[in-house]
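Colleague: Give the three-dimensional model of this entry:
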Amino acid sequence: MERPTTVGHADKLSRPSAPAAADSGALEIVGPLAARDRELLTPEVLALIERLERRFGPRIDELLEDRAEVQRRLDAGERPYFPSESACIREGNWRVAPIPADLQDRRVEITGPVERKMVINALNSGANCFMADFEDATTPTWRNLLDGQANLIDAVRGTIEYADEARGKTYRLNERTATLIVRPRGLHLREKHVLLDGRPIHGALFDAALYLAHNAHDLLAKGSGPYLYLAKLEHYREARLWNDVLLAMQDALGLPRGTVRVTVLIETITAAFQMDSILWELREHVTGLNCGRWDYVFSFIKRFRAHESFVLPDRDAVGMDRHFLRSYSRLLIRTCHRRGAFAMGGMAAQVPQRNDPAATAEAIARVRADKRREVNDGHDGTWVAHPALVAVAREEFDAVMTGPNQLGVEGGGPAIGRHDLLSVPTGKATERGLRAIVDVTLRYLESWLRGQGCVAIHGLMEDAATAEIARAQIWQWLRHGRRLDDGRLVDAELVEGVLTEQLTALRLEFGDERFERGRYLLAAQLLRELVFADEFPEFLTTAAYQYV
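Modeller: The predicted structure follows:
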């Protein structure tokens, strides 16, 4: 049953100006503050955050409980469906609001963390847009978050610089840069360094409020605007919540309704059945949807975790050529273009390897094939994780696109139904595959625990989304007694043995000193907690957050 919602009007908030002490009524900052942090956390900004948390925090908690209830129904055998109550929206003839000029051509977007050098290089990369990521690519340490916000303020003002003393090089912005889009954390993540009535606030509200309060007016003055990516939505009611949050923030900041524009990542299996409704709820603010395909695979495992019939093969065998993923991509294109919204393609996670030309050539060939498929299917743009891949992706899109986007491409082929989205890919589980996902999860968790949420591992840029697939597969194989192609049962003894061997291999690779200096043993402990748990932990980031 849907809960009624009420939307009022927040008090007006002037643009933040003078630095002040970081306190605001019942809002308590428990993280350490450097000098510039006080310029970020002004009384006006903190008052906005407090109002947003008081007003929307309870609704977020209700929506998260709704997710838990959906999981209980899925565990009991229910399957996702196209909601009957929104049939009129799916069948209606409506379109989203006109899209701003600097978002009309998004054929190549680069993504990455909000680290200072990365922000400069990404904006200078030649990509059309840069998604600065507080979600999957950034470990949410207090320092990372505040420094990231400061980096974006400097980038918007054009003053950002980074001095690499070791190389004797200073990085600055080019005259022409990518359009900036920011991804705040998902609704499920809290910010433990900011308390309201003694309880951590929601990270999504903290990230979005800080960014918009400090940058919205400056972006508009430059002829651009405040643009966001919204992560991990699972239901159109969550899109409705975000729409209400945007209205409240715009009102508080003195911005006209519809100033903030968002792109929604469709990266959960439940959201795939509600794309029309998600666009409808955000129709004044939305510019498009994105195929967040790695999180989508993770969601497919997570939501059907109770059922043996949904066990997936090796991680690297589940690509966009699989029917359930290709169907989801095509449905997204058709849905978006019917509504005048952009359909963004997925991430190319490959990373060029300077010391291995053959591996680099193979990686680039895979990127080309992936981007060729996307543009020929009708996507308006795509994602890459490394500046060296911007030109590669652009070449493939330029070869097909005659204009700035493909809104006129409806996306042909047969109708896409429920059975297409729920088609389970077949394939083997192998020892090589098991060792690979244990290894990548160990390496990624160790990096995340040190504060680096995006790291190149074995030629792929791994972030929280790709690591989630790896650890979820281990849990799934254990839960359902998957057998490897050589007949061995994937049980606790086998997984523990592989984990122990991988730790030994990492010690040999890095040496005792570096291994001990790192957080590999803690990463192994956390991995055990994630994969041997009786109940599936919803997100590795929430499990790991206690350690940072």
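Colleague: CA atoms for contacts and neighbours, from now on please.
Modeller: Noted.
Colleague: how about R483, what does it touch?
Modeller: Under the criterion of Cα atoms under 8 Å, 6 or more residues apart in numbering, the contact partners of R483 comprise 429, 477, 489-490.
Colleague: can we see that at 10 Å?
Modeller: 428-431, 477, 489-491 (Cα atoms under 10 Å, 6 or more residues apart in numbering).
Colleague: Can I have the buried ones of those as a PyMOL selection?
Modeller: This is the PyMOL syntax for the buried subset of the contacts of R483, where burial follows 16 or more other Cα atoms under 10 Å:
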select buried, resi 429+430+431+477+489+490+491
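Colleague: which of the contacts of R483 lies closest to R322?
Modeller: Distance to R322, by Cα to Cα, is smallest for K428 among the contacts of R483, at 14.2 Å.
Colleague: and the closest one, helix, strand or coil?
Modeller: Secondary structure state of K428, per DSSP: H, G, I helix; E, B strand; the rest coil, is coil.
Colleague: what sits against the nearest residue to it once chain neighbours are set aside?
Modeller: Sequence neighbours aside, P313 is the residue nearest to K428 in space, at 5.1 Å (criterion: Cα to Cα, 6 or more residues apart in numbering). Going by Cα under 10 Å, 6+ apart, P313 touches 424-430, 433, 473, 477, 482, 484.
Colleague: switch the cut-off to 7 Å
Modeller: P313 sits next to 426-429 when contact means Cα atoms under 7 Å, 6 or more residues apart in numbering.
Colleague: Second input sequence below; structure requested for side-by-side comparison:
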Amino acid sequence: RRVEITGPTDRKMVINALNCGARVFMADFEDANSPTWANMIDGQVNLADAARRTIELTEGDRRYRLNDAIATLVVRPRGWHLVERHLTVDGEPIAGSLFDFGLYVFHNAGALLERGSGPFYYLPKMESHLEARLWARVFDFAEDRLGLERGTIRATALIETVLAAFEMDEILYELREHSAGLNAGRWDYIFSIIKQLGARPEFLLPNRTQVTMTVPFMAAYSRLLAATCHRRGAHAIGGMSAFIPNRRDPAVTERAIDRVREDKRREASQGFDGTWVAHPDLVPVAREVFDAVLGDQPNQVEVQPQVVATASELLDLSIEGAAFTEAELRNNVQVAIWYIAAWLDGTGAVAIHNLMEDAATAEISRSQVWQWIRHGVVLDTETRVTADLVRTIAREEAEGLRGVVAPGVAARLDQARGLFETSALAEAFVEFLTLPAYEVLE
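Modeller: A predicted model of the protein is given here:
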């Protein structure tokens, strides 16, 4: 599992990701996906074809098909907080997580097992071992109904909330025979810090670009995850650097490769057994780093990190040279509006300023704006962040995007700005940006 690539479930992406040389492809119905009905159903069709190795695509004179050797397919369903309104049970919309999980396991478990694979999952957004217990009950139920041996369904839990960071052992225990390890979901983790603790001034986060994996609280979380997994004999999978290459700009590509290589060296040295990337061109970069550390070994579970983390270190948000700049405020506002507009237009993973933005990174952008308003942050321009200032910036940034984004995205900028302002300017923190956005998604 030393290199895993992630991405949405559109047909070309599925084929290219399975062919790219990564060990695993995480097909994402969650943060990299806009949950239109067409996206959800087409995605299931694409994965069913992939499970049977019959997936193909023709675009003009180009034909896409699977290689002989492909990545292992792993599916990330939506989190427990999201629903699928197009399917109701007793008059209520079904949980999106059950919809995504159920369709995939029902239609594909047999085909996957026949080909030496299985129904494998990533589990997002959990805040408690009780959610892991619920998933384990779901897995047991599905195995019983489908006649599968216990433990056939396996899942890697994303530790991407600060609450889950305090229950890693318990989450592994609850999943037990279904557990395939833990993953360090860094972007949602940063969002979770603001969501759970951001109303308190001691947990004020500076410019997003300064919140890296080497700051104290992120480094502690990363160390603890690797140590917990290896103490229990489970895989520890690293997270995803947002930097992506640009094949039309060699300088951007070189910078992205350097940043990703540095990030993966840190993970490999901390004991991680594998990592995520967001682009096929980054697969060999990450693989080279992990090959140098793991050699012929499939993992480094036997490595027991000596320096772990304490509860106080998980909550140490001190960042040297913390800055609050107008440029960063504007970037947060622009990225959030841009992403929401693209999401409303049916796209869940968006390249913005040579970074791969998804729902998790958009959540950081809008939640930071909320936090800076709440605490009356004074910017480098000596201007205090207020709701009125953010409204002005939002109008300016949305207008500036009209000539930059695709027509379908441009048509949704006003709606996106309204959703952004609703969530970023609210007195009480809006739990998830995607909840009000889903209400207006066509």
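Colleague: Drop the TM-score for these two in here.
Modeller: For this chain pair, the superposition-based TM-score is 0.97 by TM-score structural alignment, normalised by the length of structure 2; 438 aligned residues with a Cα RMSD of 1.2 Å.
Colleague: before we move on, back to that, what secondary structure does the residue nearest to K428 of structure 1 sit in?
Modeller: Assignment for P313 of structure 1 (three-state DSSP): coil.
Colleague: Just give me the match in structure 2 for it.
Modeller: Aligned against structure 2 by TM-score structural alignment, P313 of structure 1 finds its counterpart in P206.
Colleague: Report the separation between that match and I190 of structure 2.
Modeller: Using Cα to Cα, to the nearest Å, P206 of structure 2 is found at 12 Å from I190 of structure 2.
Colleague: Check the burial of the residue mapped onto T259 of structure 1 from structure 2 by counting its neighbours.
Modeller: Correspondence of T259 of structure 1 to structure 2, assessed by TM-score structural alignment: T152. By other Cα atoms under 10 Å, 18 other residues sit near T152 of structure 2.
Colleague: which residues does T152 of structure 2 contact?
Modeller: For T152 of structure 2, the contact set (Cα under 7 Å, 6+ apart) comprises G118.
Colleague: ok but L265 of structure 1 is inside a strand, no?
Modeller: Yes - assigned with three-state DSSP, L265 of structure 1 falls within a strand.
Colleague: so it touches W294, yeah?
Modeller: No - applying Cα atoms under 7 Å, one finds L265 of structure 1 not in contact with W294, separated by 11.0 Å.
Colleague: aligned partner of P8 of structure 2 in structure 1?
Modeller: Match for P8 of structure 2 (TM-score structural alignment): P113.
Colleague: Can you tell me how far the residue lying closest to L204 of structure 2 once chain neighbours are set aside is from A132 of structure 2?
Modeller: Using Cα to Cα, 6+ apart and skipping the chain neighbours, the partner closest in space to L204 of structure 2 is G198 (6.2 Å). To A132 of structure 2, G198 of structure 2 is 26 Å away according to Cα to Cα.
Colleague: would you list every one of the strands in structure 2?
Modeller: Using DSSP state E, the strands of structure 2 run over 3-7, 24-28, 56-59, 62-65, 72-76, 83-89, 92-95, 120-123, 154-159, 179-184, 236-237, 275-277, 350-352, 355-357.
Colleague: In structure 1, what range does the third one match?
Modeller: Here strand 56-59 of structure 2 aligns to structure 1 at residues 161-164, judged by TM-score structural alignment.
Colleague: swap in the longest one?
Modeller: Counterpart in structure 1 of strand 83-89 of structure 2, with TM-score structural alignment as the criterion, is residues 190-196.
Colleague: what about that stretch, how far off from structure 2?
Modeller: By mean Cα distance after the TM-score superposition for structure 1, the fitted stretch 190-196 of structure 1 averages 0.8 Å away from its aligned residues in structure 2.
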